[in-house]
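Peer 1: got a structure for you, letters missing:
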């Protein structure tokens, strides 16, 4: 594991999602992104948490190759892939992050969302 990796495991309830949003801003600010970029990614993480859903959520922050990478992984109780892609990925996630990857689980639900935001001046 990269020494710049932070793993956050939280219950899926709305009140604990605030912890993930705050952690997002803190991690991104320490990685060197601007305040506006940190706010954009905070919104993206909030949307991803809602899309993935579930009783347990895992958010992983890391920096590699001049970018901040954020993965949001649920416990398999998310919304159907088609609904999430049309509502969230196209209109919110892809407008805020430089790269977005949505993976579904075997039940056809969103299993994880991975986002990447390049550091200012990064590759």
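Peer 2: Perfect, thanks for sending it. Quick caveat: nothing in here was measured; it's all calculated off a predicted structure. Residues are numbered from 1 along each chain as shown.

Peer 1: from here on, contacts and neighbour counts on C-alpha atoms
Peer 2: Will do.

Peer 1: And the next helix or strand past the helix or strand harbouring residue 82?
Peer 2: Here residue 82 is covered by helix 81-84, with elements defined by DSSP states H and E. Next along the chain after helix 81-84, taking DSSP H and E as the criterion, comes helix 94-96.

Peer 1: adding another structure so you can compare the two:
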């Protein structure tokens, strides 16, 4: 017997990350936190601060697998080797930087659980 998680639609991951990064770009960190699994995210904090500091348009792309980051160790350590079966990474592009937002399925939607550097 094998276990296969039933995940929300991947397009919903893009929508959640777009809403989250738009709130960050408006410097509304406390409201953006409502779209997160918890207040403190896994990964480098400077990625979360960038949208407020670098004014301009930020966009979220299509979800990709955990193998799209060269360093998944924070997620593997926190959630174990099965994290790749359910977590997704959503590319985020801003005026001066880019990163990946890691999302986790929470019921019938996704929530941001961390950030990571993407493959260049």
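Peer 2: Received it, and whenever you're ready, just let me know what you need. No experiment lies behind these values; they were computed from the predicted model shown.

Peer 1: What TM-score do the two superposed chains give?
Peer 2: After superposition, the two chains reach a TM-score of 0.36 (TM-score structural alignment, normalised by the length of the second structure), with 72 aligned residues with a Cα RMSD of 4.2 Å.

Peer 1: Okay, buried residues for the helix holding residue 82 of the first structure please.
Peer 2: By neighbour count with 16 or more other Cα atoms under 10 Å, helix 81-84 of the first structure contains the buried residues 81, 84.

Peer 1: Output the contacting helices and strands for that helix.
Peer 2: Packing partners of helix 81-84 of the first structure (3 or more Cα pairs under 8 Å, 6 or more residues apart in numbering; DSSP states H and E): none among the helices and strands.

Peer 1: got the residue ranges for the helices in the first structure?
Peer 2: 14-31, 35-52, 81-84, 94-96 (DSSP state H).

Peer 1: Next: the second structure.
Peer 2: For the second structure, the helices defined by DSSP H occupy 10-25, 29-32, 45-53, 73-79, 83-86.

Peer 1: Could you check the angle the longest one makes with helix 45-53?
Peer 2: Pointing back at helix 10-25 of the second structure there. Angle, helix 10-25 of the second structure to helix 45-53, by axes from the mean of the first three to the mean of the last three Cα atoms, to 10 degrees: 70 degrees.

Peer 1: Kindly present the helices of the second structure as a markdown table, with separate columns for distance to residue 93 of the second structure and mean neighbour count.
Peer 2: Output for those, formatted as a markdown table (distance: least, Cα to Cα, whole Å; neighbours: other Cα atoms under 10 Å):
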| stretch | distance to residue 93 of the second structure | mean neighbour count |
| --- | --- | --- |
| helix 10-25 | 10 | 21 |
| helix 29-32 | 17 | 15 |
| helix 45-53 | 10 | 17 |
| helix 73-79 | 21 | 14 |
| helix 83-86 | 22 | 15 |
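
Peer 1: okay, now residue 59 of the second structure: neighbour count?
Peer 2: 18 (other Cα atoms under 10 Å).

Peer 1: Verify the stated contact: it with residue 93.
Peer 2: Yes - using Cα atoms under 8 Å, residue 59 of the second structure makes contact with residue 93 at a distance of 5.4 Å.

Peer 1: nearest spatial neighbour of residue 101 of the second structure, skipping sequence neighbours?
Peer 2: Residue nearest to residue 101 of the second structure in three dimensions, not counting chain neighbours: residue 115, with 4.5 Å by Cα to Cα, 6 or more residues apart in numbering.
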